[in-house]
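[1] sequence first, predicted coordinates after that:
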Amino acid sequence: MEKPVNADEFVDRFMVGSMEHLRHQLSPVKIFRLTEIAPYLKIPIPPIFLGYNLLVHLTEGYFEHQIGPKVYVVKAPAVLINTYGNISAIRSVDTSAKGHCVLVNDSAMTSIFREQEILNIFTVSPLLNLSTEGNSSLDKLFGLLYDELHTETPYKELSESLLKSLLLKIIKLSASNNQLNRRQEIAMMFKQLVHKNFKKEKNISFYADRLAVSINYLNRCVSSVYNKSSKELILEVLVMHSQLLLFESTRSIADICYELDFPDPSYFSRIFKKIVGISPTTYRKNAK
């Protein structure tokens, strides 16, 4: 099965030119200027399994970014948030785009932020268009984080504090800083767990046990927030990853079906078409 793509792998596979300044930063939080990235991308970038949390602040230009089945047209000034475990692709990029790009290891997210803050981050729409004032205040914070992480001896506590300030500011600008109710918390924690465990765990009882709730209560929580059952959400994540396998591998549709533990190819094709809108065969043909 496909593995998450980390930052260094992304540079090696999808960028051209001398990119040593982007490689081998050992910090769990990395930040780059878009001027260091945009001109060197091999566009279009095919779907990848995102192995980090991505935060892009665009101050000039545009790009098209696909998260799961949805394509976002990002025009400055704006922020795009893409979380660990998503299937992502980049359709187009303005090579003169300006702003910053931050990459955060998933383990760093859980060590820097409280659970409630992480859940609030996940409630933010992937695309947040900014006012002039909001753009300016975020640009200052991104600049401070860039300066700190690019000194010879970055101060870990300061860089983490700046990252936290950045994300909390984005939450405030998105109006997503309302207190979540219990059902919203359970549904969002379930979705995070699915993205991290779907390869091994497809049984709803596993997730109910991890969240210390009954299966019925879990289903009610997920349905109230996402308008779908827990099983449907798991299937949706599986289909997202099947899209990546269909694109990147030459394995048969039947092999992919069984690798993802679908009972048979006809059932897999039926679920795939229901979620994606076309059959796996047509999807592979169009993608290639």
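    Noted; the coordinates are in hand. Numbering: from 1, shown residues only.
[2] from now on I want contacts and neighbour counts done on CA atoms only, so please keep to that.
    Will do.
[3] with adjacent residues omitted, what lies nearest to residue 259?
    residue 1 (7.4 Å; CA to CA, 6 or more residues apart in numbering).
[4] and if you look at residue 67?
    Nearest one to residue 67, counting by CA to CA, 6+ apart, is residue 88 at 4.7 Å.
[5] can you give me the neighbour number for residue 166?
    20 (other CA atoms under 10 Å).
[6] pretty sure it is in contact with residue 138, am I right?
    Yes - assessed by CA atoms under 8 Å, residue 166 is found in contact with residue 138 at 6.8 Å.
[7] contact partners of stretch 83-99?
    Residues outside stretch 83-99 that contact it (CA atoms under 8 Å, 6 or more residues apart in numbering): 4, 33-35, 38-40, 43-54, 56-68, 106, 122, 139, 195-196, 240-241, 244.
[8] coming back round to it: distance from the strand or helix carrying the residue nearest to residue 67 to the middle of the chain?
    With secondary structure defined by DSSP states H and E, residue 88 is part of strand 87-93. Strand 87-93 sits 12 Å away from the centroid of its parent chain (CA atoms, centre = their mean, to the nearest Å).
[9] for stretch 139-156, same thing?
    That offset, for stretch 139-156, works out to 23 Å (CA atoms, centre = their mean).
[10] go on, stretch 210-219?
    25 Å.
[11] need the contact partners of that stretch.
    Contacts for stretch 210-219 (CA under 8 Å, 6+ apart): 186-187, 189-190, 204-205, 208, 229-230.
[12] most surrounded residue in those residues?
    Counting by other CA under 10 Å, top hit in those: residue 230 with 26 neighbours.
[13] how about the strands in the stretch 51-200 of the chain?
    53-60, 62-67, 70-75, 78-82, 87-93, 98-104, 127-129 (DSSP state E, counting those that start in this stretch).
[14] including mean neighbour count, could these go into CSV?
    CSV is the format used below for those (neighbours: other CA atoms under 10 Å):
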stretch, mean neighbour count
strand 53-60, 21
strand 62-67, 19
strand 70-75, 16
strand 78-82, 22
strand 87-93, 20
strand 98-104, 22
strand 127-129, 18
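[15] need those strands in CSV (columns: distance to residue 265).
    Output for the strands of the stretch 51-200 of the chain, formatted as CSV (distance: least, CA to CA, whole Å):
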stretch, distance to residue 265
strand 53-60, 33
strand 62-67, 25
strand 70-75, 25
strand 78-82, 31
strand 87-93, 22
strand 98-104, 37
strand 127-129, 35
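[16] so which of those strands comes closest to residue 267?
    Nearest of the strands of the stretch 51-200 of the chain to residue 267, taken as CA to CA: strand 87-93 at 22.1 Å.
[17] second structure follows, compare the two:
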Amino acid sequence: MENKSKIRIHRSKFKGLNIHIKKVQSTNSCEWIKYAHRDEHFIFYVQQEGLTELMIDFKDYQMNGKTFCFICPGQVHYYIRQTSPKGYFIFIDSSYLKNEYRSTFENHQNLNQINSVLNDSLFKLISLIADQLSISTTDIGENIIRSLTDSLIGIMVLEIKRDEKQCQGAIDRKTELLSQFRNLVRKHFEKFKKPNDYADMLNISVPYLNQITKQQTGYTASYWIQQEILLEAKRLLHYTQLSSKEIAFSVGYDDYAYFSRFFKSNVGITPLEFRKNYLDLSNLYY
């Protein structure tokens, strides 16, 4: 069996522009990504036909017909199977997305990452971008690709927000603060584990931070900090052979006994029990 001390990371290999498109039209199109891994960049799979099953951070998703999914940088995922697929993989560097678009995807991360495609112009835009990527070497061509990509991502964002009563492009102060908070948690959860740490970074009070997170997500700031810690611990328990003590240290706990109690109080079982429960499943994808 391969060494599983690390979760594989797919590095960005963009040539020139920070976007790459891969056309999918084969029953074996996902053979190269059936093992659990992370990516440094955003991934969008826009499906025109067929069935795709995949796992993203311990949640199973099924795509039927015209749908799209997004995967944020750092999320552990793998593709389970595809049946008669037709569509496109789009790989985009984070820096290539407008801030408000990136925030939408990050704020919906681990909530619902599959959406229906209600606007067929999505497929036409992708085809246009792919054509331009194959021929464009000039500044004008790059500007065209950038404009088309902004439109493509904008349509996806609109699909996500369709039921949220948010105006296109409108980002209020609370939404912006929530996005900043969750980004800070993803970056600093190993070191900072209290809401006041993040309230200080955002120059707001802890009650106001809790008010924002509770209003917009239904959960307090502490919940989201704990979920980020638990998610990374689960990833390492499931996909690596690091010891539980090493994993506790990796997520910022010097006291393993305390980490074990924290894990059990939130997950319902100890870290060792979680690893044992998932051991057979973990071995299937390497």
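    It's in. On a predicted model such as this, the values are computed, not experimentally measured, just so you know.
[18] superposed, what's their TM-score?
    The TM-score (TM-score structural alignment, normalised by the length of structure 2) is 0.79; 265 aligned residues with a CA RMSD of 2.9 Å.
[19] alignment lookup: residue 258 of structure 1 to structure 2.
    Mapped onto structure 2 by TM-score structural alignment, residue 258 of structure 1 lines up with residue 249.
[20] check which helix or strand covers its match.
    Per DSSP H and E: helix 244-250 holds residue 249 of structure 2.
[21] so which elements touch that helix?
    For helix 244-250 of structure 2, the packing partners by 3 or more CA pairs under 8 Å, 6 or more residues apart in numbering; DSSP states H and E come out as helix 221-239, helix 256-267.
[22] tabulate those helices (a markdown table), appending distance to residue 87 of structure 2.
    As requested, those are exported to a markdown table (distance: least, CA to CA, whole Å):
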| stretch | distance to residue 87 of structure 2 |
| --- | --- |
| helix 221-239 | 29 |
| helix 256-267 | 37 |
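[23] let me know the closest of the contacts of stretch 210-219 of structure 1 to residue 154 of structure 1.
    residue 189 (32.1 Å).
[24] what's the counterpart of that closest one in structure 2?
    So residue 189 of structure 1 corresponds to residue 180, using TM-score structural alignment.
[25] what does residue 169 of structure 1 give?
    Using TM-score structural alignment, residue 169 of structure 1 pairs with residue 155 in structure 2.
[26] hmm, that match is touching residue 122, no?
    Yes - with contact defined as CA under 8 Å, residue 155 of structure 2 reaches residue 122; the gap is 7.1 Å.
[27] can you give me the neighbour number for residue 223 of structure 1?
    17.
[28] if you could redo that for residue 213 of structure 2, that was the one I meant.
    By other CA under 10 Å, neighbour count at residue 213 of structure 2 equals 23.
[29] need the nearest residue in space to it, chain neighbours excluded.
    residue 220 (5.5 Å).
[30] do you know how far the counterpart of that neighbour in structure 1 is from residue 149 of structure 1?
    When structure 1 is aligned by TM-score structural alignment, residue 220 of structure 2 is paired with residue 229. Distance of residue 229 of structure 1 to residue 149 of structure 1, computed by CA to CA, to the nearest Å: 42 Å.
[31] cool, residue 81 of structure 1 as well?
    20 Å.
[32] how about residue 159 of structure 1?
    For residue 159 of structure 1 relative to residue 149 of structure 1 (CA to CA), the value is 7 Å.
[33] residue 32 of structure 1 belongs to a strand?
    Yes - according to DSSP: H, G, I helix; E, B strand; the rest coil, residue 32 of structure 1 belongs to a strand.
[34] now check structure 2 for the residue matching it.
    By TM-score structural alignment, residue 32 of structure 1 lines up with residue 22.
[35] count of residues packed around that match?
    13.
[36] setting aside sequence neighbours, what's the nearest residue to it?
    residue 89 (5.0 Å).
[37] quick one: contacts for residue 144 of structure 1?
    Applying CA under 8 Å, 6+ apart, the residues contacting residue 144 of structure 1 are residue 162.
[38] counterpart of it in structure 2?
    Checking TM-score structural alignment: residue 144 of structure 1 goes with residue 128.
[39] mind checking what secondary structure residue 269 of structure 2 has?
    coil.
[40] I figured it hits residue 260, correct?
    No - using CA under 8 Å, residue 269 of structure 2 makes no contact with residue 260, being 9.0 Å away.
[41] neighbour-wise, which of these two wins?
    Neighbour comparison, residue 269 of structure 2 and residue 260: the larger count goes to residue 260, with 18 against 15 (by other CA under 10 Å).
[42] roughly how far does the more buried one sit from residue 245 of structure 2?
    With CA to CA as the criterion, residue 260 of structure 2 and residue 245 of structure 2 are 9 Å apart.
[43] go on, residue 229 of structure 2?
    14 Å.
[44] can you check residue 224 of structure 2 too?
    23 Å.
[45] neighbour count winner among those two?
    residue 224 (19 against 16).
[46] for burial, what's the neighbour tally of residue 268 of structure 2?
    Residues near residue 268 of structure 2, counting by other CA under 10 Å: 12.
[47] give me the mean deviation of stretch 215-224 of structure 1 from structure 2.
    Comparison of stretch 215-224 of structure 1 with structure 2 after fitting gives an average deviation of 1.7 Å (mean CA distance after the TM-score superposition for structure 1).
[48] check contacts around residue 5 of structure 2.
    239-242 are the contacts of residue 5 of structure 2 under CA under 8 Å, 6+ apart.
[49] how about the secondary structure of it?
    Taking three-state DSSP, the label given to residue 5 of structure 2 is coil.
[50] can you give me the distance of it to residue 239 of structure 2?
    Distance from residue 5 of structure 2 to residue 239 of structure 2, by CA to CA: 8 Å.
[51] and residue 132 of structure 2, by the same measure?
    39 Å.
[52] buried ones in stretch 31-45 of structure 2?
    34-45 (16 or more other CA atoms under 10 Å).
[53] should've said stretch 123-133 of structure 2
    123, 125-126, 129-130, 132-133.
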